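Student: Quick one: sequence plus predicted model below, questions after.
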Amino acid sequence: MIARLTFAAAIALTASAAYAQETDADDPYIWLEEIKGDRALEQVDKWNAETEALLTKAPEYPLARAWARQILDDDRQIAMPDTIQGEYVTNLWRDADNPRGVWRIATLLSYTDGAPEWRTLIDIDALGKQEEQSWVWHGANCLAPEYRRCLVSLSPGGTDADVVREFDRETGTFIEDGFTLPEAKSNVAWFDEDTLIVGTDEGPGSMTDSGYTRLVKLWQRGTAFSSARLVAEGKQEDVAISGFSVMDGGTRWRFVNRSPSFWTNQISLLGEDGRTIPLPLPDDAEFEAVLDGQVIAKLNSPIETARGNAQAGTLVAWSLTDIAAGRTSQPEVIFKPSASQAIEQVSASETILWIKLLDDVSGSLIALAPAEPGWVSRGFDLPENSTVTLASTSGKGDLAYVTVEGMLTPPTLYAVSTKGEPRAVASVPAQFDASKFVVEQRFAPSKDGTKVPYYLVRPKGATGPLPTLIHAYGGFRNAQTPKYLTAEPYRSGPLAMFWLEQGNSYVLANIRGGGEYGPRWHEEALREKRQNSFDDLHAVADDLVAGNLASAGKIGISGRSNGGVLVGAAANQRPDLYGAVISGSPLIDMRRYSKLLAGASWMDEYGNPDVPADWAFMREWSPYQNLRAVADYPASFYYLSTLDDRVHPGHARKMAAKHQQLGQTVYYHEYREGGHSVGSDHAEDAKRAALLLAFLNREIGDSE
């Protein structure tokens, strides 16, 4: 499988270059889309075996695998607060003894004091063994304000589909006659103690073309689901429709959200009688929170308010009381970011709105409180030039837990309130000697002149070009912020740290398509503008070469999911620049993506390949259609899961087969479980980190 293409062979094969597979009939590898087909899985097993046979022989492999497992299972990791439930906090804990995790609870007081007294609620590994199921935790929704009854979601093997079962937090047991839903991509929320807001797979007509729920129903306790009352429905071509509820002090507000497309939402209040009242939010606004009887949203396009124009990226609020009463509600501007800023996270506690803000990609935290007139703001003294993440906020009281970290600085968890200074609760011990490295933020000029920020980490005192790994994403408004180097931007554990420890360089690129600078940064890479994100990645690599920091051919690029489109297109466009490609759970065949699993939901992001005008620009960069015979094409490593029910495994399989047919260097590894995240436990993540390190060393390392 792993072979180099000679220049002569490249010339001979060029006749079958781009755009060869534009219909299903033209695609010789469409059989690899049979997810569990015998022939397809036989090919997967063959590729897996070949990749492992080659890379596990690398001398660094066993050490890297053991070290990665040690880091991932380290019991000194922060027990992150998944939810604050009144006077308690919950956490999912995974370590060597609990690879799938234990869901547990402690008092808020003991947790904030740094000495939590944990009580196990569900041991996922033990439950899976008892029920002979490969359960993967998908979370729990507990009914406020008592939080005793919880809707627990468990996925068989890590797929997006899961089973929902009602659980009693006090007794630590599943409720025998409680609410239960079979495996499906369901949406479930509490209406009240005896009623659920439910959308689930009920057979033909109940799911959208994107594979998500099309119907919203109210289901009464003790009744068959077949008798549940329909309260809202979407169209077949919608992305989804779902219900949800939000606590605002002692008030439970209930909503229905219909998503005609990935980037539009039509949200309505759901009344006690089951009737719906549309909210006045623009369709492209993002619902963020409810506080003090107001619904808060982030704008993605300008609107007029009573005090003038509110620009995209601004936080605005409407009175829910007015809306529920049928009165016209005028929006109020509550926070406007500057040109270099973007609002990345918003969360409400009892009386405070917490905002995680980016400023040239560096994070900060502010608290907003409603006042007369307007809103008052407070900032907090947290380490500068860091990534700040809102972990959880309290429904009762005004407490927020936030983590602060940098590429060379391990995470610290802070308890933050408006009554004092942030208080460190827990921190991760250093996993490597950061004094050996230096990190800097740089800006690369893209093709159209846009300045693209990126973070570069190198060994201190290094001179001249080094083998370099660039990670990027560039889509869906997802900002890529600098995390501690043992984190897993590719679901590969501490790969970046291993790479640096060997004397190489690592880069995190903040290319367009993400949310680093708010809506405009995303919009500049949408649909026909997608090439901007590829140009941005090329610009970062070219900037490194121009600065004598890296060499063409000694640069690896990495991307997951949407990042698969990115690195695939980049390798096709600049095979001279890159020497290695890491592509995880990737989108690749953009001609057929909208027909595979959840692909139809992303057409607002990429375009509709069945519309000729859209395909005209998509065909210019679709990785699968543009792969051609090129001498010294960069070596590619694809990793994914058979059970990924979001991005179809056929994308990576077909691309690997085409590489092989063209005689190009390709490595492939597909886990049977793990879903879109790939790998269902730390053992699998550690193995992947070691395989990828061996791959990079072999293809672009100085010792290759």
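Tutor: Perfect, I can see it now.
Student: CA only for contacts and neighbour counts going forward, please
Tutor: OK.
Student: mind listing the helices for the stretch 251-400 of the chain?
Tutor: Under the criterion DSSP state H, counting those that start in this stretch, helices of the stretch 251-400 of the chain are mapped to 320-324.
Student: tell me which element the residue nearest to Phe179 when sequence neighbours are not counted falls in.
Tutor: Distance criterion Cα to Cα, 6 or more residues apart in numbering; nearest residue to Phe179, sequence neighbours excluded, is Glu166 at 5.3 Å. Glu166 is part of strand 162-168, with elements assigned from DSSP states H and E.
Student: what's the following helix or strand after that strand?
Tutor: That would be, after strand 162-168 and using DSSP H and E, strand 173-174.
Student: Check the spacing between Gly563 and Ile557 real quick.
Tutor: From Gly563 over to Ile557 the distance is 10 Å, taken as Cα to Cα, to the nearest Å.
Student: what is in contact with those two at once?
Tutor: Residues within reach of Gly563 and of Ile557 at once, by Cα atoms under 8 Å, 6 or more residues apart in numbering, are Ala472.
Student: Pretty sure Ser561 sits against Ile582.
Tutor: No. Using Cα atoms under 8 Å, Ser561 makes no contact with Ile582, being 11.1 Å away.
Student: Tell me which of those two has more neighbours.
Tutor: Ile582 (27 against 21; other Cα atoms under 10 Å).
Student: check contacts around the more buried one.
Tutor: Taking Cα under 8 Å, 6+ apart as the definition, contacts of Ile582 comprise 556-559, 567, 636-638, 692.
Student: Ile124 too?
Tutor: Per Cα under 8 Å, 6+ apart, neighbours of Ile124: 100-103, 135-137.
Student: Spell out the secondary structure type for Ala686.
Tutor: Counting by DSSP: H, G, I helix; E, B strand; the rest coil, the backbone at Ala686 sits in helix.
Student: One more to weigh against that first structure:
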Amino acid sequence: MKTLVAAMLLNAAALPAHAAAIAYPATERGPVVDQQFGQAIADPYRWLENDVRTDARVADWVAAQNRVTDAYLASLPGRDAIKARLTRLWNYERFDIPEKAGARYFYTRNNGLQNQSPIYVREGLNGAERLLIDPNGWAKDGATALAEWAPSKDGTRLAYAIQDGGSDWRTVRVLDVATGQPVGDELKWVKFSNLAWAKDGSGLYYSRFAAPKEGQAFQALNENQQVYFHRLGTPQSEDRLVYATPDRPKLGHSAQVTKDGAWLVITTTEGTDDRYEITLIDLRTPNAAPQPLVRGLDNNWTLSGSAGDTLYFLTNKDAPMQRIVALDARSGAGAAPREIVPEDPKATIDSAALIGGKLVVTYLVDARTEVRTFALDGTRGAKVALPGIGSATGFDGDAGDPETFFAFTSFNLPRAIYRYDAASGKVTPFAVPKVAFDPADYVVEQRFFASKDGTRVPLFVVHKKGANLKAGLPTLLYAYGGFNISSRPAFSPANLAWMEMGGVYALANIRGGGEYGKAWHDGGRLANKQNVFDDFIAAGEYLVREGISAKGKIAILGRSNGGLLVGAVTNQRPDLFGAALPAVGVMDMLRFDRFTAGRYWVDDYGHPDRQPDFDVLRAYSPYHNIGRGQAYPAILVTTADTDDRVVPGHSFKYVAALQAAKIGDKPHLIRIETRAGHGSGKPTDKQIAEYADMWAFAAQWTGLKVPD
């Protein structure tokens, strides 16, 4: 194998990168053929599903692929200059939204190029800043990250989760805030969990799974999630089981404590849809039994706040664009909700919080944020003044305290933190970063285009001021299109670097997301999934038709479900794009539900073992629909060895199939990061290196001029 790879590298180095014929590592084809609903489904690369940590054959394949890819990327012009500019653009101070607990304020702050963001604490809003946790010393490669964290109600303790190598698994520990020292508590096998403190600080509620079998931690299905209470100072083995559904192992459970500490609110789901059951436990009554409040897994029920026994929920029950209702905690399941804020048919409610006696409600209006306030009787108040057109998130707080914080960002505005006083309506800056560019040098436009079936779809087009949008410019087109997740205006130093070089950045708000409520989501999932691909293709066609870009000058990018999107549209319209960058994508749609969290995704994708769903999935599955005989764009797949969300076998099999197919001479490569996962917790230096590789690759195949 090593001799063969060495020969490949010599051949690749003999010609310029764009002209060299790449000799890919040989990938063994297995004899696996599954019979599904009368069809013979060949899966010759099934063996690449095995864990790279435990299967030497897979590890050798990964090493061989990386050597070929690394050699190719190293030969691309401008890569080092792109990396240098990315490093400069990334080097700005970044704050997260503060969380108030007692008289203390907790937040993360990154000085710019730190691989991980430390937590700081202030004694009072204007108090001196004190470093509390710095994760940058946890691992030499910077790949051990601080994940979720939560201060106790009085601010004396901080629970924090540790994420290693990008895995979704967490280890939770507790810190004494006054001394900055751990108190010795440790919780393992925590995943997809809130950290919810009891009001008196005696302990916290969390969700966990049973310890997986040896060697199965990164691939086994996640089932039988349970809610526990951990009392400080005791071993995890003594934690009290609070809620479980062993008769329904596919259910997941997450716990919250109301701000007044009166109720434990357990939200139960079976998949990724916003369809929940709500169970309550009265924390004022010792050993109180769980009592159902909402049953049926039919609608969204997201807790927005509480006032005594009145709980306020954001829901899409009888309101596809969502509304806010009140429920009596003691009413039991089946009680009729009382409407507080009605549905707005022209704007989707995105979030809501009870702060200082008011409801602060965030709306999406054509994928842009608008924030409105309401009294608890539903009377509409003033809007919150935002710094511009973009995205605002946050607004967490206490029903009796008017102080809250939010983050604001746009394509040309890095994330800044603001303080909002619900009593006065005043907005003041808390942390606004200084950056190495002038935001006024960039133009943000919102356009609309018609998809294949005539649906009107929003498209953000962002570019450097003075760019000729009739010149067919190299364009980076991004979308997600799934799981009711809305794609919003947001700053990215990587995207800015692309625009600095003269490229256009475009974001399509395609169906499958939540930009226009339930109907927009439903229009892009299950049997309607093809609408997602049609919308994205129509976005590319619009860019060409308007002269903004041209055929062969569009690079397409998507992550996770967006990686699936890129893989599918590359199969369907390879002529339209110059480069494709599918990242950590779901590529085998007939086996996605067999690994880790994949079983949750049936809400959006369907069940591969049911024929109607199988027929839809088989028709667009990227791995199964690579078109022989068609000339494909250049493709750089990116994934990571510790991705236990979308296991890397998806990308491994997909690339093996690409390299074996007769789809033209452009490169079809895979970049496999080590000690990284689905994206969360990835060190800054690894992010910069990855984007430098992707942008150099995309520039090569779209004609974007790169710096010397």
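Tutor: Okay, I see it. This one's a predicted model, so the numbers in the text were calculated from it and none came from an experiment.
Student: Now the TM-score, please.
Tutor: The TM-score (TM-score structural alignment, normalised by the length of structure 1) is 0.86; 659 aligned residues with a Cα RMSD of 3.1 Å.
Student: hmm, back to that, among the contacts of Ile124 of structure 1, name the ones in helices.
Tutor: Among the contacts of Ile124 of structure 1, DSSP state H puts none in helices.
Student: which of those still touch in structure 2?
Tutor: Here is what carries over to structure 2 from these, by both residues aligned by TM-score structural alignment, their matches' Cα atoms under 8 Å: 100-102, 135-137.
Student: Reformat those residues as a markdown table; add neighbour count and distance to Gln330 of structure 1.
Tutor: Formatted as a markdown table, the kept ones among the contacts of Ile124 of structure 1 follow (neighbours: other Cα atoms under 10 Å; distance: Cα to Cα, whole Å):
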| residue | neighbour count | distance to Gln330 of structure 1 |
| --- | --- | --- |
| Arg100 | 23 | 48 |
| Gly101 | 22 | 47 |
| Val102 | 23 | 46 |
| Trp135 | 25 | 47 |
| Val136 | 25 | 44 |
| Trp137 | 22 | 42 |
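Student: Which one of these is nearest to Asp685 of structure 1?
Tutor: Ranked by distance to Asp685 of structure 1 (Cα to Cα), the kept ones among the contacts of Ile124 of structure 1 are led by Arg100 at 12.5 Å.
Student: circling back: neighbouring contacts of the strand holding Glu166 of structure 1?
Tutor: For strand 162-168 of structure 1, using Cα under 8 Å, 6+ apart, the contacting residues are 138, 148-156, 173-175, 178-186.
Student: for stretch 604-624 of structure 2, same thing?
Tutor: So stretch 604-624 of structure 2 is contacted by 37, 272-273, 482-483, 525-527, 529-530, 564, 567-568, 571, 587-591, 593, 625, 653-654, 657 (Cα under 8 Å, 6+ apart).
Student: Buried among the residues you listed? Make that a ChimeraX selection.
Tutor: Only the buried entries of the contacts of stretch 604-624 of structure 2 go into this ChimeraX selection, using 16 or more other Cα atoms under 10 Å:
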select :272,273,482,483,525,526,527,529,530,564,567,568,571,587,588,589,590,593,625,653,654,657
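Student: What lies in contact with the helix or strand hosting Val567 of structure 1?
Tutor: Per DSSP H and E: Val567 of structure 1 is located in helix 562-573. Applying Cα under 8 Å, 6+ apart, the contact partners of helix 562-573 of structure 1 are 472-475, 533-534, 537-538, 557-559, 578, 581-588, 621-624, 626-628, 633-634.
Student: Select from these every entry located in strands.
Tutor: 557-559, 581-584 (DSSP state E).
Student: Closest to Gln266 of structure 1 out of those?
Tutor: Gly559 (31.8 Å).
Student: okay, now the aligned partner of Val655 of structure 2 in structure 1: neighbour count?
Tutor: Applying TM-score structural alignment, one finds that Val655 of structure 2 aligns to Ala656 in structure 1. Neighbourhood size, Ala656 of structure 1 [other Cα under 10 Å]: 25.
Student: likewise the one 4 residues further on?
Tutor: Counted by other Cα under 10 Å, the residues lying close to Gln660 of structure 1 total 18.
Student: host element of it?
Tutor: With DSSP H and E as the test, Gln660 of structure 1 turns up in helix 650-661.
Student: and the strand holding Glu166 of structure 1, how far from structure 2 on average?
Tutor: Mean deviation of strand 162-168 of structure 1 from its aligned counterpart in structure 2 after superposition (mean Cα distance after the TM-score superposition for structure 1): 1.3 Å.
Student: and that strand, which stretch of structure 2?
Tutor: Strand 162-168 of structure 1 maps onto residues 170-176 of structure 2, going by TM-score structural alignment.
Student: now the matching stretch: how far from the chain's centre is it?
Tutor: Put simply, stretch 170-176 of structure 2 sits 23 Å off its chain's centre (Cα atoms, centre = their mean, to the nearest Å).
Student: ok, now stretch 618-634 of structure 2?
Tutor: 26 Å.
Student: Stretch 183-197 of structure 1 now?
Tutor: 24 Å.
Student: okay, how far is it across that stretch, tip to tip?
Tutor: 17 Å.
Student: re the thing from before, mean deviation, the helix holding Val567 of structure 1 versus structure 2?
Tutor: Mean deviation for helix 562-573 of structure 1: 0.8 Å (mean Cα distance after the TM-score superposition for structure 1).
Student: thinking again about what came up before, thought the match of Val655 of structure 2 was touching Tyr668?
Tutor: Yes. Using Cα under 8 Å, Ala656 of structure 1 is in contact with Tyr668, at 7.2 Å.
Student: hey, what's in contact with both of the two?
Tutor: With Cα under 8 Å, 6+ apart as the test, Ala656 of structure 1 and Tyr668 both reach Tyr638.
Student: List buried residues within the contacts of strand 162-168 of structure 1.
Tutor: Buried among the contacts of strand 162-168 of structure 1 by 16+ other Cα under 10 Å: 138, 149-156, 174-175, 179-181, 183-186.
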